[in-house]
Structures are given as C-alpha cells and as structure tokens.
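Peer 1: Show me the folded form of this:
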Amino acid sequence: MSYIPVSRRTIRRHRESERSTRRLVVALSAAAAVAWLLSVTLSAAVHADTLVHNLAVVLHVLFLVVAFGAIILVDWHGLLWLVGRRDLSEILRLDGAATPLIWGGLAGMLATGVFLNPHLSNPMTDVKLAAVLVLSLNGIMLIPLMRRLARLPSEASFEDLTAGQRTHLVLCMIISQACWWTAIIIGFINAES
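Peer 2: Here you go, the predicted structure:
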C-alpha cells in the first residue's frame, strides 16, 4: 500500500464535495417524490377525452422509448465495463450523454401519465406506479457513486472498486432493470384491458 500525501485543503474540498452531493441527492429525491405524487394525484383528478388520451398514449410511449432506450444502452455498456470490455472513461462519457435523455423521458412520462386515465384502484397499477417511484429514486442514489467513479483513472476496472461500491453498482443496475421492466409490462397489460 502506498502513501500519497494529501493536503488539508484537499481533504476539506473532498468533505465539502461529499456534503454537497448528499444535499443534492436529498433535494433530487424530494423533487422526484413530489413530481411522482403530483402526477399520480392529477391523474386521479383529470379525465381526458379520447383525443387527448390517444395523444398522451403516443407521447408516453415515445418518452418511454427515449428513457428506457438510454437506460438499456448505459446498462449494457456498464455490463461490458464489468467484464473488462470497456474503459471507465467510455462509460462515464456515455452516462453523461444519456442522463438528459433518461430524466427528460421520465419527466415526459410523468407529465403524459396524467392524461392516461389510469385505473388507480387496480393493484397492478399501484405496483407500476411504485416501480416508477423506485426507479427514479434508484437513479438518484447512483449520483454519489458516479461522482466517485469520475475521480478514478480512466483505465480503472470493476475490480478496482471497493466491495461496497461494486455491490452498490450491481444492485442499482438490477433494481433499475427490474423496475423498468415491471412498469413496462404492467403498462402494456393495463393498456389491453
């Protein structure tokens, strides 16, 4: 183990950075929960006519394609990094490019979901809505880890992470995929009924 001297100033900046990241995660989690709650509440109050409903369905699916497509791409490249087929710098760059698509698509789905006339008394709809909330919070919980990964050398591998970081990354990937697929499958099942 090598000793790398670190100044007090560097340590202080790191602590400030960690605190600002925690504050960001709390603020974004609260915002995501409020946006989700607002979407669900408004969807119970708004009863869209056929034209508005059909337009909302088309837009909802387009936003889904954008967000979930970006998630699949990021998770696939992340998996390739896990097995040593991609550099960390590629993953971070792709994640940075995909992040606006993911969050923009998710925001669009929450907005259009208001006009889908969901059956809120259906337990499957409740599961879908819970999955959407969990996947949103899960994405936010990745922020601290992604910031730590950004400080690693570009050639860092999955094995270079601590056991906690590896677990965090893999669990977030599994939770993300499980929630997205749950929401998508239930959404299509509900659309058929």
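
Peer 1: CA atoms for contacts and neighbours, from now on please.
Peer 2: Fine.

Peer 1: now the strands: where do they sit in the protein?
Peer 2: Taking DSSP state E as the criterion, the chain carries no strands.

Peer 1: May I ask you to name the longest helix in it?
Peer 2: What stands out as the longest helix in the chain, according to DSSP state H, is helix 8-45.

Peer 1: The residue positioned nearest the centre of the chain: what's it in contact with?
Peer 2: Nearest to the mean C-alpha position of the chain, counting by CA atoms, centre = their mean, stands G139 at 3.0 Å. If you count contacts by CA atoms under 8 Å, 6 or more residues apart in numbering, G139 has them with C172, S176.

Peer 1: how does it look with 10 Å?
Peer 2: For G139, the set of contacting residues under the criterion of CA atoms under 10 Å, 6 or more residues apart in numbering consists of V25, S29, T99, I102, W103, C172, M173, I175, S176.

Peer 1: Likewise for T21?
Peer 2: Applying CA under 10 Å, 6+ apart, the residues contacting T21 are R15, A27, I143, P144, R147.

Peer 1: from what I can see the third one touches R23, true?
Peer 2: Okay, so that is I143. No - counting by CA atoms under 10 Å, I143 does not reach R23; the two are 11.3 Å apart.

Peer 1: Neighbour count for those two, which is higher?
Peer 2: Using other CA atoms under 10 Å, the more surrounded residue of I143 and R23 is I143, with 15 against 12.

Peer 1: I'd like the structure of this one too, to check against the first:
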Amino acid sequence: MTHPAPEALHEPLTITVPRWTVLAGLALLMVLACPALLVVCSRAHLEPWVHHVALFAHLAFLVLGFGAVLSVDSVALQWMVGRRQLRDVVATAGHVQAAIWVGYTGLVASGLVLEPDLTRLATQVKLGSVLVIGLNGLVATWLHWHLEVSSTRRVLVAGMACATVSQAAWWTATVVGFINAH
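Peer 2: Have a look, this model is predicted:
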C-alpha cells in the first residue's frame, strides 16, 4: 500500500473550467436576474435626493461604460481604414474591458432606483437594449479571447457584427433614456 507524499497532501485542488462556461453562466445569470431586478425597481420608492444621486451615478456610469466602448470602436474604425494594426484594437479592448463592465454594472444598479415606468413601451425597449448590451458584451469578451490568439476571417466578421450590435444597443438605450427623462 502506497501513501501519498506528505507535501502532496497540502497541495491545493485545482479544477480547470473552460472560460466559455463562465461566460455561459454569466449569460444565464443575466437572463434569470431580469425578472427579479424588474420587481425590485417597480417597488423602489426613494427620497428625491436619492433619485438625484442615482441619476448622477447613472450618467457617470454611462460616460465610463459607453465611453470605453466608443474608444475601442474608434480604434477599430482606424484599423478598418488602415491607420492602426489589429493588435491595437485587441490591446485597447483589453485595457478598457474592466471600465466597460464597471460602467455597465453601475448603469444597471443605478437604473434600478430611478423608478422606470415599466408600462411604457419606450422603457421596455430600453431595458431590452440593456440586456442586449450585457449579452453582447459577453460575446465580445469571448471574441476578444480568440483575437488574442488568432484573427481568422470568421472571428473578424463576428467581431464587426458584435460591434454593430453593441453600438445599436448602446445608442438605443441612451436615446430612449434621454427621451424618457423629458
């Protein structure tokens, strides 16, 4: 009977999980969290000063998240016209990825307390756009991982499609939010 070496007893157990499963889990969490978040925001009735703070936070997170998205897309457009290298796009995306996710998460959290009128079609369109932004962001993260390794035509086309969906969803949510505020 053999016994493991004493040092083997103290080694941490490591489990390797494919990165795509983390993204799939986050996508499922986003979709499943939507009804709960809608219930929370429909029941939130806060003091006016809290609403003002939440509105300021909402705008600040918009600048952070959407601004970071625009910086990546700006470098991508420069690449498309031959003024930048693909590695510049990938590097920029890597540098601002955290800002995008912090901005997005902050927008969702601050939006919960802004007492959106869930019965309005415009609000429903905005909330749908916000969900699309999050799910598309997970796809963009997956594509970024692939572009760090290889830039096949298929991944590049998917990246362009992902950027188009991103722009459409961010602008839709921004414009509808502006219209709803007035």
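
Peer 1: Give me the PyMOL select line for the contacts of T21 of structure 1, limited to the buried ones.
Peer 2: Buried members of the contacts of T21 of structure 1, identified by 16 or more other CA atoms under 10 Å, are gathered into one PyMOL selection as follows:
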select buried, resi 144
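
Peer 1: now, which of the contacts of T21 of structure 1 sits nearest F188 of structure 1?
Peer 2: Taking CA to CA as the measure, I143 is the one of the contacts of T21 of structure 1 closest to F188 of structure 1, at 30.1 Å.

Peer 1: Now which residue in structure 2 aligns to that closest one?
Peer 2: Using TM-score structural alignment, the partner of I143 of structure 1 in structure 2 is T141.

Peer 1: how far away is its match from A36 of structure 2?
Peer 2: Computed as CA to CA, to the nearest Å, the T141 of structure 2 to A36 of structure 2 distance reads 25 Å.

Peer 1: where in structure 1 is the aligned partner of the lengthiest helix in structure 2, by residue range?
Peer 2: In structure 2, ranked by residue count with DSSP H as the criterion, the top helix is helix 48-80. The alignment of helix 48-80 of structure 2 onto structure 1 (TM-score structural alignment) covers residues 50-82.

Peer 1: and the residue nearest to the centre of structure 1, how far is that from T99 of structure 1?
Peer 2: From G139 of structure 1 across to T99 of structure 1, the span is 10 Å (CA to CA).

Peer 1: cool, S20 of structure 1 as well?
Peer 2: Distance from S20 of structure 1 to T99 of structure 1, counting by CA to CA: 20 Å.

Peer 1: who's more crowded, those two?
Peer 2: Neighbour comparison, S20 of structure 1 and T99: the larger count goes to T99, with 16 against 13 (by other CA under 10 Å).

Peer 1: now for the more buried one: what does it line up with in structure 2?
Peer 2: For T99 of structure 1, the residue aligned by TM-score structural alignment is Q97.

Peer 1: same thing with A178 of structure 1?
Peer 2: Going residue by residue (TM-score structural alignment), A178 of structure 1 aligns to A168.

Peer 1: number of nearby residues for that match?
Peer 2: By other CA under 10 Å, 15 other residues sit near A168 of structure 2.

Peer 1: give the contact list for it.
Peer 2: A168 of structure 2 makes contacts with S129, V132, I133, C162, T174, as judged by CA under 10 Å, 6+ apart.

Peer 1: CSV please, covering the contacts of T21 of structure 1 and showing distance to V58 of structure 1.
Peer 2: As requested, those are exported to CSV (distance: CA to CA, whole Å):
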residue, distance to V58 of structure 1
R15, 46
A27, 31
I143, 31
P144, 34
R147, 35
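
Peer 1: Would you quantify the distance from the aligned residue in structure 2 for V134 of structure 1 to G67 of structure 2?
Peer 2: Taking TM-score structural alignment as the alignment basis, one finds that V134 of structure 1 is matched in structure 2 by V132. Computed as CA to CA, the V132 of structure 2 to G67 of structure 2 distance reads 18 Å.
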